[in-house]
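Chemist: sequence-free structure coming up:
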């Protein structure tokens, strides 16, 4: 487990603890928002849609509460078996949390995807929904005001709050609104963890994030990463050997990721290693290989091997 926040005493009066999730269509800033609230990078981010593929949990511990945020993949109309499983993951998460944050960007008009999700949320009768207008740093005051009005017409939300994860504007207010809807409970996690994700999963995600930079638009959906082994170097207590395999669906995609004379793959490895070292607090040797797994997004057997279960 990764963490460096200080824990709190479970004896605090009216201490609240519970789960919130952020939902929205792809690329509306859910992962960036969760990282900002947690105060650390626990979910990868990218300008490419559908970057998030797992329900990553980030843990915010305050003197009065512990808020566990579940960052979900973007809801969309799926075109592959992977897409179907990701949507199923999101919809099952909605029924397991105490409060839902519905994210809509301030700088883009309300679209079919937003209305589709609002309809799905309307079916979750017992869970309060807070509408979150994200990316306010990219919009004018007039745009923000117009978007708040447009969002209010989608459904009868418990609250509507504009925020900016980049500038920090209204993050405290959003945290308070979510915490207010948690049940009274002692902390769910002790020891100040920031996430309960296994380290090898976080490392694989950091490698995939590095691979997403500078590749063609179609590649992010075709890249998967599996960390096969993480072991201390024999005779060294300051060096971790990480063996990872990157998968793409076609030989042409493999050539793109490798780049001329292996230059792009080397850049991916260098970028990923720096983030992994920051995450784990130790020097890392990264052995990164790339293989073709034909049409893995549509193959149930390969999806299971890569960690995407039914």
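Modeler: Ah, there it is. Since the structure is predicted, the reported quantities are computational estimates derived from the model, not experimental observations.

Chemist: Please make it C-alpha for all contacts and neighbour counts, starting now.
Modeler: OK.

Chemist: The residue nearest to residue 259 when sequence neighbours are not counted: which element?
Modeler: In this structure, residue 259 finds its nearest non-sequential neighbour in residue 265, 6.6 Å apart by Cα to Cα, 6 or more residues apart in numbering. Assigned by DSSP states H and E, residue 265 belongs to helix 263-280.

Chemist: counting contacts, what elements does that helix pack onto?
Modeler: helix 199-212, helix 251-258, strand 283-292 (3 or more Cα pairs under 8 Å, 6 or more residues apart in numbering; DSSP states H and E).

Chemist: possible to save these as JSON lines with mean neighbour count?
Modeler: Output for the helices and strands packed on helix 263-280, formatted as JSON lines (neighbours: other Cα atoms under 10 Å):
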{"stretch": "helix 199-212", "mean neighbour count": "22"}
{"stretch": "helix 251-258", "mean neighbour count": "17"}
{"stretch": "strand 283-292", "mean neighbour count": "17"}
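
Chemist: got the ones you listed as TSV, with distance to residue 231 columns?
Modeler: Below are these laid out as TSV (distance: least, Cα to Cα, whole Å):
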stretch	distance to residue 231
helix 199-212	11
helix 251-258	25
strand 283-292	10
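
Chemist: hmm, back to that, quick one: distance of the helix holding residue 265 to the chain centre.
Modeler: 19 Å (Cα atoms, centre = their mean, to the nearest Å).

Chemist: what comes into contact with it?
Modeler: With contact meaning Cα atoms under 8 Å, 6 or more residues apart in numbering, helix 263-280 is reached by 2, 203, 206-207, 209-211, 257-259, 283-286, 288.

Chemist: and the angle from that helix to helix 199-212?
Modeler: Using axes from the mean of the first three to the mean of the last three Cα atoms, to 10 degrees, the direction of helix 263-280 lies 140 degrees away from that of helix 199-212.

Chemist: Below is an additional structure, to be compared with the one above:
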């Protein structure tokens, strides 16, 4: 469970539970913010736009509420069938959540992409909206103040009444969480997931954001069991961690055409109970034969690095030693092929 900042009147306030989603153009900090609020990685992050391909639910447990965060792909002008489907995911999510957080980076002026999304949000009348100015650690106080005023003007121009305008630095919050978790590592020795997060309070503006989201949720009982951090299947999360590692270092060389499918996850049967090992067999799909060498690297060095990096993340996620078997295959132009999109989980 992630311990969050609690209002002084929480004992008398009704318990609330509901869904919130973060929207914004690609690379606006939505996944990083989701991970910071949950206190653990449940959504992959990258400096490259369109990293998120699934609506990942991160679950924030509080004494007074359960906040279920739906992390959506960035809304963008689609160039492929995959892009069209990702936009459909965003719009469907907007129609189903209790509150929408619109993320705008503090270090970038409001542009056509932000206005396009804001105009669509203006048409959703009943759902409350919070403007979240992200990446505040990248700007000084003057630039931040100018961005906050610009966001306020954007809302007034389009007829959006922001429930709140909140500046946050998810990176600073993540560092504080990791520091707090490391201080309690001995007490949590052998634990993972929610257990390793017990007693970790979200600092600063990220904690405030959670406090502001909760009153906008409906009253009602918890939607997920205590301790659950996401409802994503483990195989999907493992595939996403591998894809994140595969993207690292090839953003300038390789188009955003990597997909990962976990074919099998099975415990090694000949291992003693005190020395378990999980066998994970996964395939990295790219669109063209010329991309294969980029992913594998000279003498297989790059694929080995991908395996090492993602295996460490997978072991941290699952709390067990992992043997990771990776293969690279070509699925020609899969982003434009409906049949292959279905096979790859889109």
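Modeler: Cool, the structure landed. Keep in mind it's a predicted model, so treat the numbers as computed, not measured.

Chemist: about what we covered before: which positions in the helix holding residue 265 of the first structure come out as buried?
Modeler: Across helix 263-280 of the first structure, burial judged by 16 or more other Cα atoms under 10 Å covers 264-265, 267-273, 275-277, 279.

Chemist: now do stretch 104-120 of the second structure
Modeler: For stretch 104-120 of the second structure, by 16+ other Cα under 10 Å, it's 104, 105, 106, 107, 114, 115, 117, 118, 119.

Chemist: Just flag the most distant two among these.
Modeler: Using Cα to Cα, the pair of these lying farthest apart is 107 and 119, separated by 21.4 Å.

Chemist: and the buried residues of stretch 104-120 of the second structure, which of them are in strands?
Modeler: 104, 105 (DSSP state E).

Chemist: Under the alignment, what does the residue nearest to residue 259 of the first structure map to in the second structure?
Modeler: Applying TM-score structural alignment, one finds that residue 265 of the first structure aligns to residue 303 in the second structure.

Chemist: how close does that match sit to residue 283 of the second structure?
Modeler: Using Cα to Cα, to the nearest Å, residue 303 of the second structure is found at 11 Å from residue 283 of the second structure.

Chemist: Equivalent analysis for residue 67 of the second structure, please.
Modeler: As for residue 67 of the second structure, its distance to residue 283 of the second structure is 34 Å (criterion: Cα to Cα).

Chemist: who has more neighbours, these two?
Modeler: More crowded of residue 67 of the second structure and residue 283, by other Cα atoms under 10 Å: residue 67, with 26 against 18.

Chemist: That one belongs to a strand?
Modeler: Yes - under DSSP: H, G, I helix; E, B strand; the rest coil, residue 67 of the second structure falls within a strand.

Chemist: my guess is it meets residue 215, correct?
Modeler: No - using Cα atoms under 8 Å, residue 67 of the second structure is not in contact with residue 215; the gap is 10.4 Å.

Chemist: Could you name every residue contacting both of the two?
Modeler: Counting by Cα under 8 Å, 6+ apart, residue 67 of the second structure and residue 215 have no contacts in common.

Chemist: for the closest residue to residue 113 of the second structure other than its chain neighbours, what are its contacts?
Modeler: In this structure, residue 113 of the second structure finds its nearest non-sequential neighbour in residue 25, 6.2 Å apart by Cα to Cα, 6+ apart. With contacts defined as Cα under 8 Å, 6+ apart, residue 25 of the second structure is in contact with 74, 75, 76, 103, 104, 113, 114, 117.

Chemist: Let's see that with 7 Å instead.
Modeler: 74, 75, 76, 113, 114 (Cα atoms under 7 Å, 6 or more residues apart in numbering).

Chemist: Go through those and flag which are in helices.
Modeler: Counted as lying in helices by DSSP state H, out of the contacts of residue 25 of the second structure, are 113, 114.

Chemist: Quick check: of the contacts of residue 25 of the second structure, which lies closest to residue 173 of the second structure?
Modeler: Proximity of the contacts of residue 25 of the second structure to residue 173 of the second structure (Cα to Cα) peaks at residue 74, which lies at 22.1 Å.

Chemist: Could you give the number of residues near the closest one?
Modeler: 27.

Chemist: in the strand or helix carrying residue 130 of the first structure, what counts as buried?
Modeler: Counting by DSSP H and E, the element that carries residue 130 of the first structure is strand 129-134. Neighbour counts over strand 129-134 of the first structure (16+ other Cα under 10 Å) mark 129, 130, 131, 132, 133, 134 as buried.

Chemist: What helices and strands are in contact with that strand?
Modeler: Other helices and strands packing on strand 129-134 of the first structure, by 3 or more Cα pairs under 7 Å, 6 or more residues apart in numbering; DSSP states H and E, are strand 99-105, strand 159-162.
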